[in-house]
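K.L.:
Give me coordinates for this.
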Amino acid sequence: MENNIAVGLDIGTTKIVAMIGRKNEYGKVEILGIGKSKSLGVHRGVVNNITQTIQSIQLAAQEAEAASEFKIEDVTVGIAGQHIRSLQHSDYITRPNSELVIDEDDIERLINQVHKLVMLPGEEIIHVLPQEYKVDGQAEIKEPIGMYGGRLEANFHVVVGQVSSIRNVGRCIKSAGLNLEGITLEPLASANAVLSQEEKEAGVALIDIGGGTTDLAVFKDGIIRHTAVIPFGGNVITEDIKEGCSIIEKQAELLKIKFGSAWPGENKENEIVSIPGLRGRDPKEITLKNLSKIIHARVVEIIEQVYVEIKNYGHEEQKKKLIAGIVLTGGGAQLKHLKQLVEYITGMDTRIGYPNEHLAGDSDDEVTSPLYATAVGLVMDGLKRHERKRAEKIEEEIIEEAINDVEEELEIKQKPERRSFLDKLTERVKDFLDNAE
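P.N.:
All right, here's what the predicted structure looks like:
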């Protein structure tokens, strides 16, 4: 596959999206093709039926290939699900030579040390995200590279997930005939697609309401501060409508999309929808007021849980205030009057997030729907990964040339290659799958 093209694969509870994108000459992302299929083997963000998931992935990939006339090989996939948890951790290293300035190798040593943290059985670290550094006790350093110091320490935001869930996703991708190129936490992918740098600086909470889960990512001072996955999403709202109105799921989903509202006060008592009965039975009449009461009750529950997580981050402290408030994205963000309800519950400024922050100006309206925020973010992540690899390759070539020049006079050891932990994790998942065959 060409270097400047990447594929994002969003394996959700309701739908699986394969999206092919490339960077145009202005540095914006151009979407070349989208494929989407109904997701049958995923429950609350976790694969629970391998065969069905493989088929859904293949369908989505084929549709994207047909739309773009590109062959999909490598994909960047998103990880979510109720098994994700995050924790804060501090660690330090003592540098052997404080006469030299701190360089990338020191930071890598520090990050690798965090990876040795002892996890619960069956858990694995997915991301280690440095918050801020301290050098010789001097706090609040954003970028320690180039500074002098003997002791380098940092606070980290560590994201942890279940090994088996990650491997199952890897297994599905491999069996669908694709190559797993990278793994990214879905709230991080959505955040990259939807939030502006100013919002991340000012402080913002991104709430991604999917079918099976609601993901949260909190940013402040440009750094990710808190992540959480809440095991409820749009599907429980549909379930409630189905139960509350005694209708079938397909009808409940349609009702939610066409007539649903999160604010009961909007509807008059006399607004009624008639739903055809099952085979020979009378049609059912449902008042929109009742419908929105059902939706309202469940949405309030979801938002309150998210708000607890925002408080856990410390939103109520002056220093940690989220000035830019809340951004809602994901399919669930399309629910009518949701913005008003979230503002009412949290008292925070709210907007709906469309993934057009980094997309080319002439992008299709469909692509900029909140529905595709995660997929767009995964494409961006894949493109970034390619750029890193290109930069490393150029760096290696330069080093190699320099080594060849010097080698006649001196013997110099080659510089060890630098790889981010995520690349290593991806490789471990690949190795595991190859050995498991």
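K.L.:
drop to CA atoms for contacts and neighbour counts, all remaining ones
P.N.:
OK.
K.L.:
Tell me which helix or strand comes right after the longest helix seen in the chain.
P.N.:
What stands out as the longest helix in the chain, according to DSSP state H, is helix 373-407. Later in the chain than helix 373-407, the nearest helix or strand by DSSP states H and E is helix 421-436.
K.L.:
the inter-axis angle of that following helix versus helix 373-407?
P.N.:
Orientation check (axes from the mean of the first three to the mean of the last three Cα atoms, to 10 degrees): helix 421-436 against helix 373-407 gives 100 degrees.
K.L.:
I'd like the structure of this one too, to check against the first:
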Amino acid sequence: MAKDFIVAIELGSAKLTGIAGRKNPDGSITVLAVASEDSTSYIRKGVVYSIDKTAQGLSNIITKLKNSLQADITQVYVGIGGQSIHSVRNMVIKDLPVDAIVSQGMVNELMDTNRNMTYPDYEIQDAITEEYKVDLQYQTDPVGIQASRLEGNFINILWRRSFYRNLNKSFDSAGIAIAETYLAPLVMADNVLTEAEKRAGCVLVDLGSETTTVSVYYRDKLRSIAVIPLGGDNITKDLESLQMEEKDAERMKLKYGSALTDLADIDPAAVLPIDNKRTIESRRFIEVVEARTLEIIENVKSFIPAEYADKLLSGIVLTGGGSNMTNIEKAFREATGFDKVRVAKFVTLSINSKDSKIDIAHDGTMNTILSLVARGDMNCAGNAFGESPFDNQHANNVTTAQQSVATTSTATGTSQTAGPTPREIEEERIKREEAERKRIEAERIKQEEAERRRKEEEERKKNSPFGRFFGTLKRFGKTLVEPENGD
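P.N.:
Next up, the predicted model:
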């Protein structure tokens, strides 16, 4: 069987990304393969709009990963996000009998009641417990406390039901099994934010191509999440209004775009080259970029709950492709009033690759997909190319036999301090199988050679003078004993 690895897929508005990685004993991750596809024609604002095209894109990703790994893939982890994801608060109250002591069963009942909440057109993707209120006291763990009233405060994260169905249909059409579906912003936060930032409170802002995700953390808990339908592509579209094509607008945004420019640095007479023949006023370019960037920042600010606005001591953490824009930190400081703003260009995990061809970008664009690999805990590896499925069965039989011996030894009280180790048993199995394969191959070659010689001898005799004479005689004798047609 192929060695263990985790496979994760992220459905982004600009590109579909797949990655295979192996978790190492030291906690690091080795990236084994990376594949990507342009997804602009079938994924919009982070959600599936064309099931057939998405299925084809997924199939292409899996094929690329398989070819790189030289192994089959049995299942994948999927990160979801994008448009319509938002959080709502919910309170569940349970009146208790007199002198009752809160049990785990009572707590579970509150959680189940919350999970069974229904929202028109939306599915609960995750439910987070904020805190419990036992009579008048707030507790993180109410079990064992005597009370007459138990209240649970929850954050439910919702996603539009139709988007969820489209996602599942796309994977079904592509024939890809989903091991687990995770909320991408939450998974990423675990590997981008520090424990101190979560505890002191912060806003994680993922600046994507078509959406901006705003997640608020305080006292180690997610308190709010929302997705704004604005991103870097909106800046590009605004630049197109200055009479330039999309590819030129995107290129100029990446090359010259600045989230904030000091007035003293603006030269009214300066121009920027669009191509060899055309230019644009630098001042107009700056105004367009800053106006849309400011709009995005103002929207981010509006989605920070008022009750936490002055409590978030760790400020704002920026990530995603949009976080690479020049002066983005400075723009957020001035527009939001937060002094602390940092850019998280990479995860806190230790990531390595043995293949120099694998490009692991440190620009905020790989944070989600790497976090999904880190979260996965089930093997996604199938058979290696060229490996027989019976090899796995034989290995399983060997393992079962070893376990049986160990169980018998334990039951009888005997100790097996001597004898081969599992690794030695496996090596011996491989040697035996290799020897058997060689024996069978040699026997096959021997038989083919004998058959070839027999045919050559028959052909030689047939073509000799005596062979031709006896052949003619045999055919003549046959005509004498066979009846004529019609008799």
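K.L.:
before we move on, back to that, now the longest helix of the first structure: buried residues?
P.N.:
Going by neighbour count (16 or more other Cα atoms under 10 Å), the buried part of helix 373-407 of the first structure is 373-383, 385-386, 396, 403.
K.L.:
List the contacts of the counterpart of Ile230 of the first structure in the second structure.
P.N.:
Under the alignment (TM-score structural alignment), Ile230 of the first structure pairs with Ile228 in the second structure. Contact analysis of Ile228 of the second structure by Cα atoms under 8 Å, 6 or more residues apart in numbering lists 83, 211-214, 299-300.
K.L.:
What about these, which are in strands?
P.N.:
The strands, defined by DSSP state E, take in 212-214 from the contacts of Ile228 of the second structure.
K.L.:
with these in mind, which one is nearest to Thr326 of the second structure?
P.N.:
Sorting these by how near they are to Thr326 of the second structure, with Cα to Cα, puts Thr212 at the top with 17.5 Å.
K.L.:
Name the nearest of the contacts of Ile228 of the second structure relative to Leu473 of the second structure.
P.N.:
Scanning the contacts of Ile228 of the second structure for proximity to Leu473 of the second structure, where the rule is Cα to Cα, the winner is Gln83, at 89.7 Å.
K.L.:
residue contacts, that closest one?
P.N.:
45-47, 211, 227-229 are the contacts of Gln83 of the second structure under Cα under 8 Å, 6+ apart.
K.L.:
same thing with Leu318 of the second structure?
P.N.:
204-207, 341-344.
K.L.:
hey, where'd the helices end up in the stretch 1-150 of the first structure?
P.N.:
With helices called from DSSP state H, counting those that start in this stretch, the stretch 1-150 of the first structure shows them at 50-68, 104-114.
K.L.:
Quick check: which of the ones you listed is nearest to Ser369 of the first structure?
P.N.:
Short answer: helix 50-68, nearest of the helices of the stretch 1-150 of the first structure by Cα to Cα, at 17.0 Å.
K.L.:
And that closest one, what does it pack against?
P.N.:
Applying 3 or more Cα pairs under 8 Å, 6 or more residues apart in numbering; DSSP states H and E, we find helix 50-68 of the first structure packed against strand 15-23, strand 29-38, helix 163-175.
K.L.:
after superposition, how close is the second one to the second structure?
P.N.:
If I follow you right, that is strand 29-38 of the first structure. Compared with the second structure after the fit, strand 29-38 of the first structure shows a mean deviation of 2.0 Å (mean Cα distance after the TM-score superposition for the first structure).
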